[in-house]
Structures are given as structure tokens and as C-alpha cells.
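J.: Quick one: sequence and predicted model below, then my questions.
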Amino acid sequence: MSPHAEIISKVVPTGANNWWKEATVYQVYPASFYDSNGDGWGDIPGVIAKVPYLHSLGIDVVWLSPMYDSPMHDMGYDVSDYENVLPAYGTVQDVEKLIQACHERGMKLILDLVVNHTSDQHEWFKESRSSKDNPKRDWYFWRPPRYDEQGNRLPPSNYRGYFAGSTWTWDEHTQEYYLHLYAPSQPDLNWDNESTRQAIYESAVHFWLEKGIDGFRVDTVNKYSKHTSFPDVSIVDPKSYIQPAIPMWCNGPRIHEFLREMYDTALAPYGDVVTVGELANTPDPKQVLEYVGASAKELSMVFHLDIGHIGMGALEDKYIFHPWELTKLKDVVYKWQSFVEGSDGWTTAFCENHDNGRSVSRFGNDSPAFREISAKMLAIMMVCMTGTLFLYQGQEIGMINAPPEWPIDEYRDIEGLGYYREAESLEKSGIDTLRKKKIMDGLRILARDHSRLPMQWDDSPHAGFTTGKPWMRAHDLYPEINVKQQESEGGSVLSFWKQLLTLRKTYRDLFIHGAFEVLDRENPATFCFLKSREEKEALIILNFTAQSQPFKLAERTSGMKLLVGNYEVSVFETLKPFEGRIYIK
């Protein structure tokens, strides 16, 4: 039993069983999913064309990453018009057709809600920066400069942003700085202004709910409320003027007020709308329950980003890889699997998304010998997780990170490139001659680009993603890893996922709603956990190494049957490399 867990003597079911609790959600990154017209960009008609594939996989909900009109400095997370679609992706009418295509098959569709910031090309910001007395000036955060003893102009505070560099950019026209936690092209909206909030609800929320969508993944959900006096933070990086300042904008003083208002005024009138918040930098489960408890009336559930951050450094060193032990993964999974037990809250299960490297490369083994078997082992782990399950496109076929020999020129992500260029500058100035290599080594494992390579549909040029020139290079191994090949192979990763998703529904009491208990917390090679609900139990055994391991919990299988494993032939007393098994009682 996990030494940091209490024995659960009485299992208490979690809250009401909303439709979204037992759903399997599939995230589509539209630029890289499927290009229907040969221009090199994935598009909404391409998603529509693949809805039958998603239905056959066993998907209940399609989550469409930002498809709004945008200059695309941050791949659509810089929205210039909430009520229009990027022309390269299609039209509003195409989204309506996608809603219909999903609903006809009993599936649902959710969109990304990106309302911490807009693009600097949004009409709201254009008005805001036009003059200091514009009615929308206070829709964003504007502050005058300050000056050092030599008279040099300085930003209003010493905050480091997420994409490297200051959170403040000087606007020559109005002689003030504006705030942006991300890129300068992504100015932060001022949620303290009621008019701003009402405009957000009307344009970004109501507009699409009226079209018939079923909910939202809510981007950067705990960053809407800032400490608006913007005090300087203490210096932890003496080499730099700008410093990590996350407490100045995460879980701020009015955040729960804002989310309750959005729920009451923008969401609740449309029924059981699902909201999945991206909740960063909130390590205390009690604090998370304040967001996801049904009685809180704020969010349906949230993504706890700890699993995606395994191997990453702190903000200033995010892309310098830090080796990690399996106990780290166990602790992260246990924490966010167990915190809702006995509460009215709900949780999520995922190990891939558009912001992280591929799970096979990070948590399994992407060598030819082990990539398929470790992909299946990770699939076993994920389908047994309590909460709503999220898959990312390509995860179901075991897509892996870009080849390590690819140069920085093949990378496209604004965040990773920002860290690389910052390191390059430090190298040229002689301040840090090792940082650029460390960043590049880290990007090969952790970069967001890995998840954004084109979806690998078949072995035709560019993986069947497009007939044109793709916006991003297809993986070199697409002839070996693709949907078409795996659909015809009974033992493929894709076939295994289909089997497991069916089992997840069959044993929903255990896998979706079960209480979670780690059994071998200190074992550095295996991850074994128990799922239970009343008299039912499931024992999940996972070998996270490329070596055979002794099955130390063999006695726990007494009275249980082997439900599924990722090897055709298994030896009871020994776990083969990356072997995974599920036993049921």
C-alpha cells in the first residue's frame, strides 16, 4: 500500500454521474490533423472527414483546439476574432457542420475557450491602444513606465513571462506599457472590468453555445485575476532583471468570483455544459476542489499539469531536462487520482496534449524494439484511471517525438524558440556558453513541437496528412507508424486502444469511478496500483523498464482473473520489458 495514503475503509462514490464523467475525449489540433484541400494546413472539413474514424475508435467527445481567426503567432491561442474561424481552417459554417457530424453519431464537440488574453490584432485591443481615453483602454492592463537612477526607462514590474522576456511591452503611441503573460502579441484582458467580462461571455461563450457546442476546454483558467498593484517580486535569478512571478497572477484574489459569474451567467442557461480548466501552479488538492466541486459551480474538472511537467525545470529553466525517477510519476498520478474521492469533485486522466512531448518518448521507450509495447503499457495505465479520459491525436497509434537529429530549424513553437534564442544570446555574450546545448537537448524531449507534427494517416507522402507542402514536417517514421497500417493489424497499438476503450466502459465502476491506491510506491521499476469500488477490484501491473522484472505482487492476484495484457504470451512470475496487465476480481 502507498505509505502516503490512508487505507480507505469505506469507499464513497463521487457526486452525480454527469454525461461527461464517463466520456472519452479526443483532442484535435486542427493545423496538424488532416488537410482536405492540399494547402498544407489541416482544416475543419478535414476533421469532419475523420469523424467516422474517431467514432470507430470509441471516442465520445471531440475537443477542437483553437480554430478562431488569428495571426497565428501562438498557433491560434492569440485570438483576433472569437466569432470567426481562421480562413485556413474554414468557416463558421464548417464548424456547424462538424457539430452536426458529431451529434449524428452520438458524439459531442467542445472548443477551446481562450479568454485570459487576445491577439494584439483583436479590435478590442486596437481600440484600447489607440488612446489613453478610449472607452476600452481599461479592457487591458496599461501602466506608466518607471526609471532607474540613471534615468533609464523600466517596465512597471520585474516579471518574467512564459515565453521568455518581460511580461511588459512598451507602446510608443500612448507612452505606456501593456501586460502580456505570454507573447507581446497576446495582451492580457482585464477581468476586473465588468464590461470586459460581459463582452467575453457574449462573444466567446454565448456565440458558440448558441451554435450547439457541448462545452469548452478553458485555457489558462486560473490566471484571470491578477494582483493589479503589480509589485516587484524577489530576485531568484541574479543574472536577470526579470524574475519568475507566477504568484502575481495565478489563483488571484477574485478568481472564484469570476468563474462563478461565468458559470451562472454564461454557461448554466445552456444546461449541463462541460468545462475543463487548464489549472497550472495549484499544487494543493484542497485548493483545486474549490474549482471543481459540484457545489462550487465553477468548473466541471481541470487538467493538473504536473504529469506534463515531469522532467521540466522551473519557469526560467523550463526546457532544461531534469532526469526523474518513477516514484515521481507515481506520486503525481496518485495525488490527482485520489483527491476527489469522497468529494463532489471530478478529475481528468491524460498523459499527452498539444503542449508536451509524446508520452512514448517521455515515459515509455521509442526505440524500434519497445515503442509499440511501451505504447500499449501506457494505454493500460491510462484506461484504468479514475476521471474523464483524454487522448491526444496520434496517441492511439503510438506516435513518438521528432527524430533527435532534427535541427532547431525544424521547430516552430514560439515558446521553445524563445528559450533557444535567449540561450543563444547568452552564449554570444559569453554569459553562459553551455545553456544553448542544454536547451536544445531539453527541446528534443520536452518541446511542444513533438505533439504538433502532422497526424500519420498512411504511408503516402507527408503521412497522408496533405497533398501539398505541410506547414510542419511529417515524422520520418510515418511509413512505419500510421493509421492505415494499424487498422489492418489485429495486434497494433490502435487495435489495442479500441479494445481497452471498450473495456473501460464495461468496467466503468472500477476504471472510471474507482478509488485509487498505489501498491509499490518505492519500487523504481514497476508501477502497480489497485482500483476498487465496493466489493470489486482491479489490479494494474506496469513495468516501466526495458528489462524483465520480478512480479512481486503475485499473491495479490489470488481470486482474480487476467483481463488483458500487452503480451500475447506472458510468464506469471516475471514481467517482461514494458509489460502491462490488468487483473479483475
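T.: Happy to help now that I have it. Residues are numbered from 1 along each chain as shown.
J.: When you work out contacts or count neighbours from here on, use the C-alpha atoms and nothing else.
T.: Will do.
J.: for the residue lying closest to residue 117 once chain neighbours are set aside, what are its contacts?
T.: In space, and not counting its chain neighbours, residue 117 is closest to residue 188: 4.1 Å by Cα to Cα, 6 or more residues apart in numbering. For residue 188, the contacting residues are 116, 117, 118, 140, 141, 179, 180, 181, by Cα atoms under 8 Å, 6 or more residues apart in numbering.
J.: try this one next to it:
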Amino acid sequence: MNAVISQRWWKEAVVYQIYPRSFMDGNGDGTGDIPGIIERLDYLKDLGVDVLWLCPIFPSPNDDNGYDISDYQGILSDFGTMADFDNLLEQAHQRGLRILLDLVVNHSSDEHPWFTESRSSKDNPKRDWYIWRDGKPNGAPPNNWASIFSGPAWEYDDASGQYFLHLFSRKQPDLNWENAEMRQAVYQMVRWWLDKGVDGFRIDAITHIRKEPGFPDLPNPKHLAAVPSHEMHRNKDGILEYISDLCANTFAHYDVMTVGEANGVNVEQAADWVGEDQGRFNMLFQFEQLKLWGSDGNADLDLPKLKQTLTRWQKGLEGNGWNALFVENHDIPRITSTWGNTEQYWRESATAIALMYFMMQGTPFIYQGQELGMTNHPFTALDQFDDVAARNQIAEWRAEGRSDADMLADLLSSSRDNARTPMQWSSEFNAGFTIGKPWLAINPNHQWLNAEDQADDPNSVLNFYKAMIRMRRAEPTLVYGTYDLVLEDDAQVYAYTRSGEEDAFVVLCNLSDADWHGDLGVATPAETGLCLSNYADAAEQPADRLRPWEARLYRL
């Protein structure tokens, strides 16, 4: 077994991400809620997961579906009450399930009392809890930075005569992490939740909390109205001081799981964030693999590049850190639609992609519906899109004169709404999600793609996920063993070994529509060593031949 420093519960766990608005509606109003989650806890326990990560459940105007928080210590009424949450926490813990919350502290809502006070006057004690600046002499914003959600990153406030910074929506003003009082208020809030019994946090957009000192303009040779500004606020020098202060004042005093959303952190820097001797986060969501999706969501899978990227992170953190493994979340389209083949090999591609990432060294994350092979939604009109990023993009494109048909074609493959359509529980009305009008359109393929039907099908995507989880739980080598890539340059097959002190496994995944035959580069596994496959007759087939989207796990 390799030199991983410690064995911890959060390394052995499997995490299931819940988008509460779309998971299960418990009261029939068309919006998922906490009672709905409680109703489905036995499903999650049966699936075999250990940790439930809830996207934000706090009070919010919902400009960005809850990532604009107006009260860090409350529950959005759409989702229920604090009593409902306490019941969820108790019911989950009784089943051995832990609860992870989303910690959103790069910004708050502009309706948060902190910001209401901050904008009330220039001399308010909380003025410096946010980032306010005078405009340029001509009245223009303080600099030419663009928001991540498009448009300028500054909003003018008529009442106080200054601009405030918002790296995301204009209703998401950035908190000023240079202000020690603001930081202490955040830490007090975090400890409040931890004392209540939550088991950790996924920390949203945390690499943006440090901004380039002086807020300089960016070069603008194209004369843009606002210039993409990631380099001015993503993983800037000095940010680790903030992270250390956050962790020392909160997480370090509890046995909890912490996952940082780490856009802009490369593998050479990752040990500073998750190294076991650093006392910071447990693991990171790294974004390098997301670049392979393509900006339009239509990227063909460049498998050699994917192997290079994931292997760099596997080996880069080996023995001194931990990876968060994922292929889907609430911010990206469905992976089977993006990389798989939903027409000819829907089940095979959904399961092959699953095995490819799931058996690497790290903690696997499953996004709701991923375990069913849910696909992108066939939206037919622009007004069906809900996401703020999509709405802003549509406004920009309209200003550029693009046709509705062109805009729709782009959004069909790239919109975050693809991941946010309601969970497909059954073939019944509204997919069993709600008896009311669903807040977002339900994919019509729920009539054949749903949890109820898959539960009874031994060859379903759902039962393949259950088998993967059981296999990983039973074999410590599949958690802690050393990862080594094989078939490095092969454009069809992702293959790697996991090696422990006494045993080893090889994962073989043909991520293409074509048959494959080749030299595995490792000792050819015997058919008797087959542990898992997504083709029913795989045990009868030679190990060096794979059919389209065939995936196998062998014990060597």
C-alpha cells in the first residue's frame, strides 16, 4: 500500500450531491425541499453512499439559485424550516449518513443584513465588510474587470455614490476578506453549524476571496466593455493566509470533511491547500478536467489529454493529499450527453464513464441522477432556461444580433440547467418528483429513464453504481492503493492499476464507439479475476478485447 499519511473516514466515503430544488418535492408545490430529501433517505442508504452534500438551503432571493445567501443561519422557506433540517440531520445520522453543507463566503446576497448595513452609508461600521470603490473621474467603474456571469464586475449604488464589486451576479456582492471583523463573523457562523452537528462543508468559490491589490485595469486591446478578469482574483498570492485563518478558527476543532472549490489551483500548488501537514482542507475540486468539456459543451472527448490531466493529479497528491473525484455537478451539463453516446450506447457509456473515474485514488462524488445516467434536457425555447448565467448570456447574444435558433443550439449542450432538471424517480406524472407544476422542465425521457424501473433491472446504471460502491467498500486497495496509468497514449481506452501491499486491480474502460484490441501493458488478467463489468457476458471474453463503451474491473 502506498504512503498515504492517514486513513480517515472521509477518504473511504462516497458522497452524493443533492440539488434540493430538484431532488424531491415533499409538499406538492413544484419545488424540491427538505421533507422530500427525508422521504428519499432510504433510497440513498440503499444506493450505498455515506455523505450527502446539500447545495445551499439557506434563505436567498434566488438570483443564483441559492448561491446568493441572505441569512447564513436560516432555512429558505421553499425548502422548509429549521425544524425540518434538524429532523433531516437526525434521520440521516440514524442511517449512518453524514450531512455536508455548502459554504458560500466569497460573496453574500445584496439582501443580506450585512450588505444592507454596508450600503446604508460610507461611514457605516460594516461598510468595509464589502468592497466599495469610487468610480473613475469620468464616472466609469473603478476598473474594467468583467463578472464571471458576464457584464461589468462593478455595480453603482446611487444612494452612497460608490461602486461595489461582484465577481458573480450583481446581486452577489463580494465580501472583503481583508476585514478581520467580517472574517470573525463568518467563523462564528461556521462554528454554529458545526456545533449543530453538520459533518462538514463544500466551500464555494473560495479561490476568489483574495483580489489583486490596487484593483488595476487589465489590458484591453479588443476594446471590450469589460475584460475577463480571472487572473485578478483567482488563487492570488496571500490567499493561503485567509484559508489558514478560516481552518484554524473552525474546521481544525472538529472531525469533519472539507472540500474546496478550487478554480485556479494547479497540482503543484495543491499540497499547500490539502497537504496533510498543512491543516487546511481535506480535498479540492480541481477544474483542469473541465477545460476538456469545451466552452460550448460540445467537445469530443480527448482521451489522452484526460488521462494526462487526471494522472497528474493522482500522482501529484500521492502520499500527501487527497483527490475529490467527480464527472458531474450542478454547474456542468450531464456527462453522458457530453462525452457518451446517448443514442446507441446510453447505458454502456454511462457506466463506462462511471467506472473510469470511480476507482481512482480519492473520494468519489455522485451528482443526483448521475447514478441513473440522466441526460441533457431537450429544451425547445429560450424562456425555458432558468439559470442566471444562461439569462445573462442570452441578453448579451441578443445585443450581438444572434438568432434564437443559434442561441438555443448553444445552450442545449452548455447550459447548467441541464444538470438541474428534476430527479427522475418514476415513469409517472412529473417523474414522481412532484404533484404540482415543477419549477423547471422535467426531461421527457423519464418515461423510460427513472429510478423505479432501474431498481428492478440487474443490468441498470443504478445497479452498476451500487456494485461499484460495494466493491470499493470491500477492498481497501481501491481506496488507498497506488494509482498507475497504463496505455498512456491509447485514444480509446482509459486503463490504470490500483496496487496495495498484497493485491492489485486493473480498470479497463473503452470510452469509444469502436471495438478495441491491444496489448494491455500489464499482466493479462484471467477471466476468473473479473470483479465488475458493464457487459453481462464479459467473463466469457478475452481481457485484451473490449467492445464499444465496455468497462471492466479485474483483480490481478
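T.: That came in fine, so what should we check first? Every value quoted in this text rests on a predicted model; they were computed, and no experiment measured them.
J.: Quick check: TM-score for this pair?
T.: The TM-score (TM-score structural alignment, normalised by the length of the second structure) is 0.96; 552 aligned residues with a Cα RMSD of 1.7 Å.
J.: Show me what the residue nearest to residue 117 of the first structure lines up with in the second structure.
T.: In the second structure, the residue paired with residue 188 of the first structure is residue 174, using TM-score structural alignment.
J.: gap between its match and residue 284 of the second structure?
T.: The gap separating residue 174 of the second structure from residue 284 of the second structure is 22 Å, by Cα to Cα, to the nearest Å.
J.: Repeat that for residue 25 of the second structure.
T.: Residue 25 of the second structure is 31 Å from residue 284 of the second structure, by Cα to Cα.
J.: more crowded one of these two?
T.: Comparing residue 25 of the second structure with residue 284 by other Cα atoms under 10 Å, the one with more neighbours is residue 25, at 27 against 23.
J.: What lines up with the more buried one in the first structure?
T.: Checking TM-score structural alignment: residue 25 of the second structure goes with residue 35.
J.: looking at this, its match is in a helix?
T.: No: per DSSP: H, G, I helix; E, B strand; the rest coil, residue 35 of the first structure lies outside any helix segment and is coil.
J.: What separation do you get for the nearest residue to it once chain neighbours are set aside and residue 50 of the first structure?
T.: The shortest distance from residue 35 of the first structure to any non-neighbouring residue, by Cα to Cα, 6+ apart, is to residue 42 (3.9 Å). Using Cα to Cα, we find residue 42 of the first structure at a distance of 12 Å from residue 50 of the first structure.
J.: swap in residue 374 of the first structure?
T.: 26 Å.
J.: Between the two, point out the one with more neighbours.
T.: residue 374 (31 against 14).
J.: The host helix or strand of that one maps to which residues in the second structure?
T.: In the assignment (DSSP states H and E), residue 374 of the first structure maps to helix 371-383. Alignment note (TM-score structural alignment): helix 371-383 of the first structure is matched to residues 346-358 of the second structure.
J.: mean deviation of the matching stretch from the first structure?
T.: Comparison of stretch 346-358 of the second structure with the first structure after fitting gives an average deviation of 1.5 Å (mean Cα distance after the TM-score superposition for the first structure).
J.: which residues sit against that stretch?
T.: Outside stretch 346-358 of the second structure, the residues touching it (Cα under 8 Å, 6+ apart) are 325-327, 335-336, 340-342, 364, 373, 460-461, 464-465, 468, 494-495, 507-511, 534-535, 548-552.
J.: Out of those residues, name the ones that lie in strands.
T.: 325, 364, 494, 495, 507, 508, 509, 510, 551, 552 (DSSP state E).
J.: What residues sit buried inside stretch 389-409 of the first structure?
T.: 389-402 (16 or more other Cα atoms under 10 Å).
J.: quick one: which of these is nearest to residue 475 of the first structure?
T.: residue 402 (6.1 Å; Cα to Cα).
J.: The closest one maps to what in the second structure?
T.: So, by TM-score structural alignment, residue 402 of the first structure is matched to residue 377.
J.: Tell me how many other residues crowd the residue mapped onto residue 288 of the first structure from the second structure.
T.: Aligned by TM-score structural alignment, residue 288 of the first structure pairs with residue 270 of the second structure. For residue 270 of the second structure, the tally of surrounding residues (other Cα under 10 Å) stands at 21.
J.: Checking my notes, residue 270 of the second structure in a helix, right?
T.: Yes: checked against three-state DSSP, residue 270 of the second structure lies within a helix.
J.: check contacts around it.
T.: Neighbours of residue 270 of the second structure in contact, by Cα under 8 Å, 6+ apart: 284, 317.
J.: distance of it from residue 317 of the second structure?
T.: 8 Å.
J.: Next: residue 207 of the second structure.
T.: Residue 207 of the second structure is 19 Å from residue 317 of the second structure, by Cα to Cα.
J.: Residue 238 of the second structure too?
T.: To residue 317 of the second structure, residue 238 of the second structure is 22 Å away according to Cα to Cα.
J.: and what of residue 358 of the second structure?
T.: 17 Å.
J.: in what helix or strand does residue 452 of the second structure lie?
T.: Applying DSSP H and E, one finds residue 452 of the second structure within helix 451-455.
J.: Next, the mean deviation of that helix compared to the first structure.
T.: Mean for helix 451-455 of the second structure is 0.7 Å (mean Cα distance after the TM-score superposition for the first structure).
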